[in-house]
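# With the input below, show me the fold.
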Amino acid sequence: MPSGSDTTEEAVSGSTPDGPVPLAAPASAAAPARPGRARRLAALARREAPRTGLAVVAGLLLGLAFPPYDLWPLSLVSVAALSLLTRGRTARQGAWTGFAFGLSFFVLLLKWLHVIGWDAVVGLSIAEACFLALLGAGLAVTSRLPGWPVWTACLWVAQEWARDRLPLGGFPWGRLAFAHTGSPLTPLAALGGAPLVTFAVALAAALLAACAGTLWGLRENGSLRRAVPALEAFGLAAAVTLAGVLVPVPTKADDTVDIAVVQGNVQSPGMDFLGRPMMITDNHATATEKLAADVKAGKAKKPDLVIWPENSSDLDPYQYPQAYDRIDQAVKAIGVPVLVGALVDHPTKEGYVFNEGIVWDPKKGPGASYTKQHPVPFGEYVPFKEQLSKIITRFQRVTRNFYPGDHTGLLKVGPARLGDVICFEVAYDQIVHDTVNAGARALVVQTNNATYGRTGQPEQQLAMSKLRAVEHGRAVVTAATSGISAVVAPDGTVTHRIPEFTQGVVSARIPLRDETTLADRVGAAPEWALAIVGLLSCAAAAAIGRRGRTKDEKGQQ
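The predicted structure follows:
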């Protein structure tokens, strides 16, 4: 058995009974210690801070492109900036840049939610910014592909496709198309709907980014010949931006109808706009009776039909006789059918209500109705309410859940066949598309924006009505309890409007059209096609990158 001294000697000399082993490296020659996680993150934050700051600024610029600011050219600048900031980056870096861009954009766009609470603004903005993070990752990995501006535009469509549907039915606010309801790109909606407008905006912006990137590369020793690609990209961007000017917007009417839109107003903006029971109902009934008196006195022309907004009856007229009688009195006074907005108790499910538009005839009373198909999560119903209310006590204020309807809003109101969509439904392509294809000759948006009065939200929603008018070649009538009530011509022009928090009546003659646009006929096909192309471009970029890494590994062997 070896002695202790022998064992020590073997250890020092680096030998064992089985043979010599390498000696441990001296401490001075050891590999440098890897920085701690916190230090690495701090270094990363310092490196990314300038790019992140630029992404935040770009997101704010995109917010300014939307109502109430309406600076639509900034959308091109903003989207181009995001393309440049993600170009040549890794997917992870692109995702962070996209998230920073999206967070600042949505906080500015959705600040009207502060009426409910700033936590709602931040929470929803973070959720929506996650989609922009995925977009940023996609932009980064596809930026190395030939023709990358096209893939960029397709990825913007794919991002909006996902955001319009997920989660809980999606939230389409902030689509690029909704910033272009009065730009040269707007007529493209008649060809491919909102997705085609988004594609064109993103393509023009990406081409501008390509132009800027090329010019930046020529800042030293650049020749005129090498600047040709930049000039070509700029020319293509201008051509895309102006392409809509060449698209005819059909406005020829087969028939017309005289309408009156009643904006009864509310006592005050905010969460408690309802006031005492029957106040809003009485406001709309009184305004309608005043119109009837003007008609009788020869001061106003008698309309063929009257439109009241969403929630214009604050009590269920089928359950409360005083509400029924007050509405019926006003309808009989004007002597024509009135489309009334009301919350109606579900006949079998306690705690659930229908958000309805009801055709009220002066002789027959209430008749056909449309029930809102897409209630707003956390506003009109609370998913997992029992669990969430324990954490967020504000959800306890939602005492009743809205129950979704199961059919389109095609309604015969007097001599007109109208398509009714209620409030936020105007943001959803499929709901409006199905209503027009069901036979609607004009569209009505019954809405109640009193909670968000004077916050910019009513302007954003009206912009959607303007785009829908062009997309479907239909007049769009927006009736709001507190504003903005408006009449939009088929070419997207606002012909009449009532300011917010004003009681008033708009009388107008609107066209009734049967002809459909190309967007009506192709439906969601362009959106699906462009989104799939965008996803395939990501797959192609990933495959090319993997192949390149494999070649590098083989070359090192």
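
# from here on, contacts and neighbour counts on C-alpha atoms
OK.

# Now do the helices in the stretch 451-557 of the chain.
457-472, 518-522, 525-556 (DSSP state H, counting those that start in this stretch).

# Export those helices to TSV and append columns for distance to Lys385.
Shown next, in TSV, are these (distance: least, Cα to Cα, whole Å):
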stretch	distance to Lys385
helix 457-472	26
helix 518-522	38
helix 525-556	34
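
# who's in contact with the residue positioned nearest the centre of the chain?
The chain has Trp173 as the residue nearest its centroid, 1.9 Å off, counting by Cα atoms, centre = their mean. With contact taken as Cα atoms under 8 Å, 6 or more residues apart in numbering, Trp173 is in contact with Ala427.

# mind running it again at 10 Å?
106, 109-110, 128, 160, 163-164, 424, 427-428, 460-461, 464 (Cα atoms under 10 Å, 6 or more residues apart in numbering).

# Now show me the structure for the sequence below, then we'll compare the two:
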Amino acid sequence: MALAFPTHDQWWWAPVAVALLSAAVLGSRPRLAFLVGLGHGFGFFLPTLSWSGIYVGNLPWIALATLEALYVALMCLVTTVVQRPLLATRWRPLAFAAVPLAWVLQEWARGTTPFGGLPWARLAFSQADSPLAPFARYAGAPGLTFAVACVGVLLHVGAVWLSHRVGRPRPARAAAYPVLAGVLVLLALAPAAAALLTTPPTDGRKVSVLMVQGNVPKPGLDFNAERRAVLDNHVNGTVRAMEGRSEPPSLVVWPENSSDIDPLKNQDAAVDVQAAQAAARAPLLIGAVLDGPGRYVSNASLFYRPEGGAPERYVKQHPVPFAEYIPYRSFFRNFSDKVDLVARDFVKGDRTGGFEVPVRGQDPYWIIPTICFEVAYDGLMRESTVQDGRQANILAVQTNNATFGFTAESEQQFAISRIRAIEHGRSVVHVSTVGVSGFINPDGTYTSKTSLFTPAARFGEPVVRTEITPSDRIGQLPEYAAAGATAVLLALSCGLRRRNARVRRTPAGPAAPVDHEKEPAVATPSVS
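This is a model prediction of the structure:
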């Protein structure tokens, strides 16, 4: 599974991994299934999330990987609880259907709990270059995960059916496999057909946008120790990009933390920002850390208009736990003194952001800011897009990857932005303090992609669009549908379990109750 994600980018391993995990769990007892899922989780999350401990040590990294792995372990446990009563009955094909449903629910759970969850490294986010990627437009990231898992289960079923064909005489239940395979083909290939037969639209009015990746003096947690240098890098990058250019862009976008000096309270920082805006002759969207309210600080996007005045602001709605605020600080200090690196907690914003960008001689458009990890949260991205869905807009993902060094985190985040572009039918200006940055088209393709830890300024022409995609319209319906279908399967399994444990009568008299859990496990061919 880890090979499917950046920077390996071998997306086809995702369905193969689902198939192998499905084969390993099928027919297993719950405790064994839990351990198998835990092993899969460690094997996947330890390398994929290794960036989380690059500068803070192994403990936070291993703790995070363990937490995420537990969700996969619970998924496997629930899957086998649903499957076992079904495997020895005519409902056997439904046992396989539990797998893609469980993947959707598992990702939903770990993307929302605890402390708001971490919806990173989802099946959908490995598919930016996959033929299945356009399906995100119709069913969002949860639907894309479901499609990938269906392909994986189809591979598992095909291997089982083939083993029955070439192995010992076929048992009666093997006749169900062609029917099951047909159903899974429809489930798995219908999204592929939708993706292949339709192309995500990329039409719209082009606007000129300048993004500036100013870079930092050095990577690491102390990147903001030289806050003035970071701000100067972005100011100088803007000024240099505009040298010799007669036509100003419609907008200039800086990344998160491009000004960790509060420009609303520090006059020197305010003068620098004004100098950059004067050079660009255009509205300026910057990422800034603001002092307040009270004992807190704010991670904000500030929008400066050419005519001057106080900037409009958007405050990050989902600060990252243990990175931007410390829950239960005194308790977690017992495990690591690294919690005190976050000296002041970031406050949580209470509304989505959107700024109207004036365009000389044309209709205005809206820029919708998203800050860093917020791009991974379905609800935040959907609300941000739909709130001004009738207004032509583009999305801005402002991020700072300096704290993750030369790891895969930047590429993983860029891949998420590519899926979001398809899902919401929008252009995305993905700009990082240190990279990776780039302009992403509504079909997930990209231009002007930058490298890590290099200063860069790029002009692009993203299209502004007004469409509300099918994914935006259905919202969380795929997750609700998965929960409902799983509940039905669980109820059916419980009914079969009770029936199998009933008292059976024979001509010789009553027999002892038969406990399904103590019966021999259903024999299933191993698949490797």
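
# TM-score of the superposed pair?
Between these two chains, after superposing, the TM-score reads 0.88 (TM-score structural alignment, normalised by the length of the second structure); 490 aligned residues with a Cα RMSD of 2.2 Å.

# closest one to Lys301 of the first structure among the helices of the stretch 451-557 of the first structure?
The closest of the helices of the stretch 451-557 of the first structure to Lys301 of the first structure is helix 457-472. By Cα to Cα, the value is 25.4 Å.

# Mind reading off the mean deviation between that closest one and the second structure?
After superposition onto the second structure, helix 457-472 of the first structure sits on average 0.4 Å from its aligned residues (mean Cα distance after the TM-score superposition for the first structure).

# so where is that helix in the second structure?
Aligned using TM-score structural alignment, helix 457-472 of the first structure spans residues 409-424 in the second structure.

# Counting neighbours, what do you get for Tyr446 of the second structure?
For Tyr446 of the second structure, the neighbour count with other Cα atoms under 10 Å is 18.

# Please apply the same query to Thr435 of the first structure.
Neighbourhood size, Thr435 of the first structure [other Cα under 10 Å]: 22.

# Mind telling me what it corresponds to in the second structure?
Under TM-score structural alignment, Thr435 of the first structure pairs with Ser384 in the second structure.

# Just confirm that match contacts Phe355, I think it does.
No. At 11.3 Å, Ser384 of the second structure does not count as touching Phe355 under the criterion of Cα atoms under 10 Å.

# about what we covered before: now the contacts of Trp173 of the first structure: which count as buried?
106, 109-110, 128, 160, 163-164, 424, 427-428, 460-461, 464 (16 or more other Cα atoms under 10 Å).

# if you look at those residues, which of them are in helices?
Those of these mapping onto helices are Phe106, Leu109, Glu128, Glu160, Arg163, Gln460, Gln461, Met464, per DSSP state H.

# any idea what the fourth one aligns with in the second structure?
In the second structure, the residue paired with Glu160 of the first structure is Glu107, using TM-score structural alignment.

# Just the element for Thr69 of the first structure, please.
Careful, residue 69 of the first structure is Tyr; it's not Thr. Counting by DSSP states H and E, no helix or strand carries Tyr69 of the first structure.

# ok, now which ones touch it?
So Tyr69 of the first structure contacts Gly63, Ala179, Gly456, Glu459, Gln460 (Cα under 10 Å, 6+ apart).

# how about it, what's its match in the second structure?
Checking with TM-score structural alignment, Tyr69 of the first structure has His8 as its match.

# Please apply the same query to Leu215 of the first structure.
Using TM-score structural alignment, Leu215 of the first structure pairs with Leu162 in the second structure.

# same thing with Gly123 of the first structure?
Gly123 of the first structure maps onto Ala63 in the second structure, by TM-score structural alignment.

# I'd assumed its match was in a helix, is it?
Yes. Residue state for Ala63 of the second structure (DSSP: H, G, I helix; E, B strand; the rest coil) corresponds to a helix.

# What is the neighbour count of it?
13.

# Over to Pro293 of the second structure?
10.

# my read: it touches Val315, true?
No. Using Cα under 10 Å, Pro293 of the second structure is not in contact with Val315, being 11.4 Å away.

# shared neighbours of the two, anything?
When contacts are counted by Cα under 10 Å, 6+ apart, Pro293 of the second structure and Val315 are jointly contacted by Phe346, Val347.

# rewinding a little: a markdown table for the contacts of Trp173 of the first structure, including distance to Phe402 of the first structure?
Formatted as a markdown table, the contacts of Trp173 of the first structure follow (distance: Cα to Cα, whole Å):
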| residue | distance to Phe402 of the first structure |
| --- | --- |
| Phe106 | 26 |
| Leu109 | 26 |
| Leu110 | 23 |
| Glu128 | 24 |
| Glu160 | 26 |
| Arg163 | 22 |
| Asp164 | 20 |
| Phe424 | 14 |
| Ala427 | 18 |
| Tyr428 | 18 |
| Gln460 | 23 |
| Gln461 | 21 |
| Met464 | 23 |
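
# Pro195 of the first structure: which of those is nearest?
Closest approach between the contacts of Trp173 of the first structure and Pro195 of the first structure, by Cα to Cα: Glu160, at 8.1 Å.

# Hmm, Pro195 and the closest one touching each other?
Yes. Taking Cα under 10 Å as the definition, Glu160 of the first structure is a contact partner of Pro195 at 8.1 Å.

# Show where stretch 46-55 of the first structure falls in the second structure, residue numbers please.
For stretch 46-55 of the first structure, there is no aligned range in the second structure, judged by TM-score structural alignment.
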